[in-house]
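**Q** coordinates only, sequence not included:
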């Protein structure tokens, strides 16, 4: 077993959730070897698919399977199934969920995607995570993408969203929260609401706080000085002061550590994928990898 490969225990956790057959009626072959190749490229990052070592088989088979599963939502379904298993085992810490973002610089080879909308292999539909802008934003440093992330108390991702790098953080708060969806193995209602939510000043807006109150989610989000001064200037019309607990806020570092763990995959720290749906699949594989480790 090579460094970074899946262990036998991790493979046993993952195997029940892998696709069993393809649309043409055949069967996928060598799941474990192909996934090893995907993880190897994800860990090394800068390696082109064509340069994968021969022990993983044909590079085209590895790439096409990753692209196919990214397009048709297979990686998303596997991630949801792994989360459901973890919740049934009591490994999800719902006591404190935090939201944050991280920027990913795009490699020069990630640019230049054909403007024609891609198609799901074997289907006429577009990939589920397709974006017309491909999730790229331009800045002085070049192309960038953002990963908006919600993590649980055990420092592992619960949900994420990919946007262009110049998009604001506060408007993505609600979309990220709406993506928290953990199913129940016994068929009950999925869990979508944490006990408490934490965030930094970037997420302190009336819209976000109103959303959390409507869903009855306790939250610890500091109020910027400008918002506080504006509220005090309006007097009774400015509303009540926001509650804030410094002790709870100290756990905010956990979301930064989650981002660091996610970016241990070099293909996540630097974006090499041209298509947004393929990069979404790459980030999903990194999140699955973190949950497979006990």
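**A** Received the coordinates, thanks. Everything numeric in this text was worked out from a predicted model, so none of it was measured.
**Q** from here on, just use CA atoms for contacts and neighbour counts.
**A** OK.
**Q** the strands in the stretch 101-250 of the chain, which residues?
**A** 137-139, 142-151, 157-164, 196-198, 218-220 (DSSP state E, counting those that start in this stretch).
**Q** among these, which comes closest to residue 77?
**A** With C-alpha to C-alpha, the closest approach to residue 77 among the strands of the stretch 101-250 of the chain belongs to strand 157-164: 12.6 Å.
**Q** about what we covered before: dump the strands of the stretch 101-250 of the chain into TSV; add mean neighbour count as well.
**A** As requested, the strands of the stretch 101-250 of the chain are exported to TSV (neighbours: other C-alpha atoms under 10 Å):
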stretch	mean neighbour count
strand 137-139	13
strand 142-151	23
strand 157-164	23
strand 196-198	22
strand 218-220	21
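**Q** put this next to the previous one:
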């Protein structure tokens, strides 16, 4: 077993959730070896063509990763692992944090054509397809941003890929809507944390109304300009925002989750052109974290 490969314990937990065969009825090559190749590339960030020969054909590994990213197979595997962890009471719902991080786009990540729905040769649209490919241009060049919600055990529950210049506050609701942990023994999937923490970038009337409507307790500091505007309006400005400094200290958990994700070089730097492949790469890194129980 090479460095970073799946252990026997990891494989026992992962194997039941893998597809059994290909779309055309044939058997796929050894899942174990191919997934180890995908994890090696996500961890090191090397070009697909430079994968070590012990993993087999680089094209087989790349096509498996691309196909599973397009079909949402990686997402289903991630939810299945989260469901197993929740069944074993290994998800800390007492505090879920939201935050974002930027991923600098490599020059090889630029130049992907924007697919139009009117193209006759395109029969299906991949999951998480974006017409802007999740790339934004700023002074630092091309970047994308990963908006993330992480549980208290420093593992990601849900995330969203957007262009790098997009703000944090408008994405909070969509990230929370993506939290969906199935319950194998029956019942609706769990979608609501007990408590939510975020920095002042997530402070907005829209976000706070959404959290109150879903009865999610939260600690989000109020920026100075919003506080001054509320005081200026007097009684019409509403009540002061509640803030618990002790609970806010746990916001470092989502920051540590991001650090663990970005230990994978293919997440810290974006090398993939297509947004849905980037989503699959981040999902693969998240699966690796959920296997480390």
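**A** Right, received. Where do you want to start? Note that the coordinates shown come from a computational prediction; the quantities given were computed from them, not determined experimentally.
**Q** just to revisit the earlier point, who wins for proximity to residue 28 of structure 1 among the strands of the stretch 101-250 of structure 1?
**A** Distance to residue 28 of structure 1, taken as C-alpha to C-alpha, is lowest for strand 157-164 among the strands of the stretch 101-250 of structure 1, at 27.8 Å.
**Q** mean per-residue distance, that closest one versus structure 2.
**A** Compared with structure 2 after fitting, strand 157-164 of structure 1 has a mean deviation of 0.2 Å; criterion: mean C-alpha distance after the TM-score superposition for structure 1.
**Q** tilt between that strand and strand 142-151?
**A** Angular relation of strand 157-164 of structure 1 and strand 142-151 on a 0 to 180 degree scale: 160 degrees, by axes from the mean of the first three to the mean of the last three C-alpha atoms, to 10 degrees.
**Q** I'd like the strands of the stretch 101-250 of structure 1 as JSON lines, with distance to residue 100 of structure 1 appended.
**A** Output for the strands of the stretch 101-250 of structure 1, formatted as JSON lines (distance: least, C-alpha to C-alpha, whole Å):
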{"stretch": "strand 137-139", "distance to residue 100 of structure 1": "18"}
{"stretch": "strand 142-151", "distance to residue 100 of structure 1": "5"}
{"stretch": "strand 157-164", "distance to residue 100 of structure 1": "10"}
{"stretch": "strand 196-198", "distance to residue 100 of structure 1": "9"}
{"stretch": "strand 218-220", "distance to residue 100 of structure 1": "13"}
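**Q** helices or strands next to the helix or strand harbouring residue 284 of structure 1 in the packing?
**A** Element membership for residue 284 of structure 1, per DSSP states H and E: helix 276-292. Counting contacts by 3 or more C-alpha pairs under 8 Å, 6 or more residues apart in numbering; DSSP states H and E, helix 276-292 of structure 1 is packed against helix 8-14, helix 31-44, helix 59-71, helix 74-88, strand 157-164, helix 253-262, helix 266-269.
**Q** same for the first one, what does it pack against?
**A** Counting contacts by 3+ C-alpha pairs under 8 Å, 6+ apart, the secondary-structure elements packed against helix 8-14 of structure 1 are helix 74-88, helix 276-292.
**Q** of all the helices and strands packed on helix 276-292 of structure 1, which one is nearest residue 129 of structure 1?
**A** Nearest of these (C-alpha to C-alpha): helix 59-71, 7.2 Å.
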